[in-house]
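> have a look; sequence and predicted model below, questions after that.
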Amino acid sequence: MSGTSLFRDLEGQSVFITGGGSGIGAALTDGFLQQGARVTFVGRSDASAFCAEMADKHPGNRPQFIRCDITDTPAFKASIAEAEARHGPVTVLVNNAANDTRHTSEEVTPEFWDWMQAINLKAYFFACQAVIAGMRASGGGAIVNFSSISYMMGNTGYPAYTTANAGITGLTRSLAREFGPDRIRINALAPGWVLTERQKDLWVTPEGLAAHLERQCLKEPLEPQDIVDATLFLSSRASRMITGQTLAVDGGVVVSG
């Protein structure tokens, strides 16, 4: 949960988070619940135990979990409709779910390419499309699309993933321009190397972490909470005149301007 800031305008907001039951997503669900928001999240794995944990932690504000594969577009859009039936039109959308499975260019097949784009880019667009009408009717809303600094660094090891991340930035800019007149703000958030349990289990080594921290201006590892606070800010009226932007939360690895 957020231990730093309280954004009072998020209380009562209808929030939809993809991949909200594990990793950064679970921290986001927790953070929005602490703000008093009504949260629905989707994921492929059962999250009943996590929902019970959140209900104990935030009495009277249990999150709604809908089991869904976001690559199944009709089912995914139906889950958003179900969330709106329970909590009202989605006024905050957080496209967080992603898959950064490592792969080389030579081993990529057309099927793998399409699957990676479906998870990491296509689902983002159709989630945005699904919430626009409700946000417009509500007088506005906020969308936060998770990207990554990996494409900005020119990282190797997952070209399908970095391609999607770059696409998210372009998508964010175009939609922010299109729906700004409806008071719908759309921004991208690009985390650095956040030490989730998945990252620790699969890829973090003492040598690799030390090398990455050397690239950071701030010499501390990123934790999920660092991403939660930035997301809450971009979702609240504290950032009411910020749209079409990409915010890197990475300890100072990449720079813009």
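Done, it's in.

> from here on, contacts and neighbour counts on C-alpha atoms
Fine.

> how far does the helix or strand containing residue 227 sit from the chain's center?
Assigned by DSSP states H and E, residue 227 belongs to helix 224-235. Helix 224-235 sits 10 Å away from the centroid of its parent chain (Cα atoms, centre = their mean, to the nearest Å).

> what residues of it count as buried?
224-229, 231-235 (16 or more other Cα atoms under 10 Å).

> what's the answer for stretch 127-144, then?
In stretch 127-144, counting by 16+ other Cα under 10 Å, buried: 127-128, 130-132, 134-136, 138, 140-144.

> show residues contacting the helix holding residue 227.
1-2, 4-5, 7, 10, 23-24, 27-28, 31-32, 92, 142-144, 187, 189, 191, 194-196, 239, 242, 249 (Cα atoms under 8 Å, 6 or more residues apart in numbering).

> so of the residues you listed, which ones are in strands?
Per DSSP state E, strands hold the following members of the contacts of helix 224-235: 92, 142-144, 187, 189, 191, 249.

> which single one of these is nearest to residue 158?
Residue 158 lies nearest to residue 191 out of the ones in strands among the contacts of helix 224-235, by Cα to Cα, at 16.1 Å.

> now do the contacts for the closest one.
146-149, 227, 248-250.

> at 7 Å instead, please
For residue 191, the contacting residues are 148-149, 227, 248-250, by Cα atoms under 7 Å, 6 or more residues apart in numbering.

> can you show me the helices along the chain?
23-34, 48-57, 73-87, 110-117, 123-137, 150-153, 159-179, 197-202, 206-215, 224-235 (DSSP state H).

> next one for the comparison:
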Amino acid sequence: MYANYPDLKGASVYITGGGSGIGAFLTDGFLAQGAKVAFIGRSDATSFCDTMEQKHGRRPLFLHGDITDIPLLKRTMDEAAEAHGPITVLVNNAANDQRHSTEEVTEDFWDWAQAVNLKAYFFACQHVVAGMRAAGGGSIINFTSISYMMGNAGYPAYTTANSGINGMTRSLAREFGPDRIRVNAIAPGWVLTDKQKEMWVTPEGLAAHLDRQCLKEELAPEDMVDPVLFLASKASKAMTGQALVVDGGVVVSG
């Protein structure tokens, strides 16, 4: 059960990576509010959309594609607006935190990491502005991470992009505030998605991370839904240019 925000009923929502991981829970959460949801993803999401339709009585609009293909990304956003009306909530969620060391990074890998984790975010923000302005405002929510705040090693291209997202969020909030377009970031801690469990979670690593959290509970994908709904809704209408940290208290404890 999520908090209810009546102003999100009927809202046109676009989510990158909304068919898996945290994004799937976000799609579910917005549908539960009565919002009209479109999302882009690389993998077939037909089964997921079937499940959402059975659960909510409304089917999310799945748009197949890779967010690094900027012209395609923009076309899918146009398709979402045509189907659901001007996008008034944009959630830049898709990312890739592939592990790597500095010495093994090539120019191609660097360009790919920035394309996935930063460039697509910028151009999605750029493309949604006109429609939000015409609609009288909107909310953009950019997923970043506490990884750059902690100075984590093991994925420097990713943490660089995360830091860039925070700077971009602040600048766009200033630029588009007069149009009543709010731009905020959400910085999760270590959220235990299926991908994280399959690829990187170890008992020792998880125990060490939980030891750094003030709240001694694992973070699940659904823990990110209420914070995103809050940032999307009028409940946060006076907030912009902020980074909302949802990490169980890691950044507080150092």
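Yep, it's here. Computed from a predicted structure; not experimentally measured.

> coming back round to it: nearest to residue 100 of the first structure, of the helices of the first structure?
Comparing those under Cα to Cα, the one sitting nearest is helix 159-179, at 6.0 Å.

> can you give me the angle that closest one makes with helix 123-137?
20 degrees (axes from the mean of the first three to the mean of the last three Cα atoms, to 10 degrees).

> so stretch 199-207 of the first structure matches what in the second structure?
Here stretch 199-207 of the first structure aligns to the second structure at residues 196-204, judged by TM-score structural alignment.

> contacting residues around the matching stretch?
Nothing outside stretch 196-204 of the second structure qualifies as a contact, by Cα under 7 Å, 6+ apart.

> start and end of that stretch, how far apart?
14 Å (Cα to Cα, to the nearest Å).

> residue 14 of the first structure: neighbour count?
Each residue near residue 14 of the first structure was counted by other Cα atoms under 10 Å, and the total is 23.

> which residues touch it?
Contacts of residue 14 of the first structure (Cα under 7 Å, 6+ apart): 37-39, 87-92.

> okay if I get those as CSV plus distance to residue 217 of the first structure?
Listed next are these as CSV, based on distance: Cα to Cα, whole Å:
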residue, distance to residue 217 of the first structure
37, 34
38, 36
39, 34
87, 41
88, 42
89, 40
90, 37
91, 35
92, 31
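
> out of those residues, who's nearest residue 66 of the first structure?
Distances from residue 66 of the first structure to the contacts of residue 14 of the first structure, taken by Cα to Cα, are shortest for residue 39, at 11.0 Å.

> alignment lookup: the closest one to the second structure.
Aligned partner of residue 39 of the first structure by TM-score structural alignment: residue 37.

> can you tell me how far that match is from residue 221 of the second structure?
According to Cα to Cα, residue 37 of the second structure stands 18 Å off from residue 221 of the second structure.

> also residue 36 of the second structure?
Residue 36 of the second structure is 21 Å from residue 221 of the second structure, by Cα to Cα.

> then residue 167 of the second structure?
25 Å.

> over to residue 59 of the second structure?
21 Å.

> OK, contacts around the closest residue to residue 167 of the first structure other than its chain neighbours?
Nearest non-adjacent residue to residue 167 of the first structure, counting by Cα to Cα, 6 or more residues apart in numbering: residue 121, 6.9 Å away. Residue 121 of the first structure sits next to 164, 167-168 when contact means Cα under 7 Å, 6+ apart.

> what does residue 172 of the second structure give?
Taking Cα under 7 Å, 6+ apart, one finds residue 183 in contact with residue 172 of the second structure.

> when you align them, which residue in the first structure goes with it?
By TM-score structural alignment, residue 172 of the second structure lines up with residue 175.

> which residue numbers in the second structure go with stretch 78-91 of the first structure?
The aligned range for stretch 78-91 of the first structure is 75-88, by TM-score structural alignment.

> I meant to write stretch 224-238 of the first structure there.
Counting by TM-score structural alignment, stretch 224-238 of the first structure sits on residues 221-235 of the second structure.

> that stretch: how far from the chain's middle?
11 Å.

> roughly how far apart are residue 175 of the second structure and residue 183 of the second structure?
10 Å.

> those two: which is more packed in?
Neighbours per residue (other Cα under 10 Å) separate residue 175 of the second structure from residue 183, with residue 183 holding more: 29 against 13.

> quick one: contacts for the more buried one?
139-141, 169, 172-173, 240-241.

> now do 10 Å
Taking Cα atoms under 10 Å, 6 or more residues apart in numbering, we find residue 183 of the second structure in contact with 90, 125, 138-142, 168-177, 231-232, 239-243.

> also residue 206 of the second structure?
So residue 206 of the second structure contacts 190, 192, 197, 200, 212, 218 (Cα under 10 Å, 6+ apart).

> what of residue 143 of the first structure?
Counted by Cα under 10 Å, 6+ apart, residue 143 of the first structure has contacts 15-16, 90-95, 127-128, 131-132, 135, 172, 175-176, 184-188, 231, 234-235, 243.

> that older thread, got the buried residues of stretch 127-144 of the first structure as a markdown table, with distance to residue 45 of the first structure columns?
Formatted as a markdown table, these follow (distance: Cα to Cα, whole Å):
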| residue | distance to residue 45 of the first structure |
| --- | --- |
| 127 | 19 |
| 128 | 23 |
| 130 | 23 |
| 131 | 23 |
| 132 | 27 |
| 134 | 27 |
| 135 | 28 |
| 136 | 32 |
| 138 | 31 |
| 140 | 32 |
| 141 | 28 |
| 142 | 27 |
| 143 | 24 |
| 144 | 23 |
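
> closest one of these to residue 53 of the first structure?
For those, the nearest to residue 53 of the first structure is residue 144 (25.1 Å; Cα to Cα).

> which position in the second structure aligns with that closest one?
In the second structure, residue 144 of the first structure lands on residue 141 (TM-score structural alignment).
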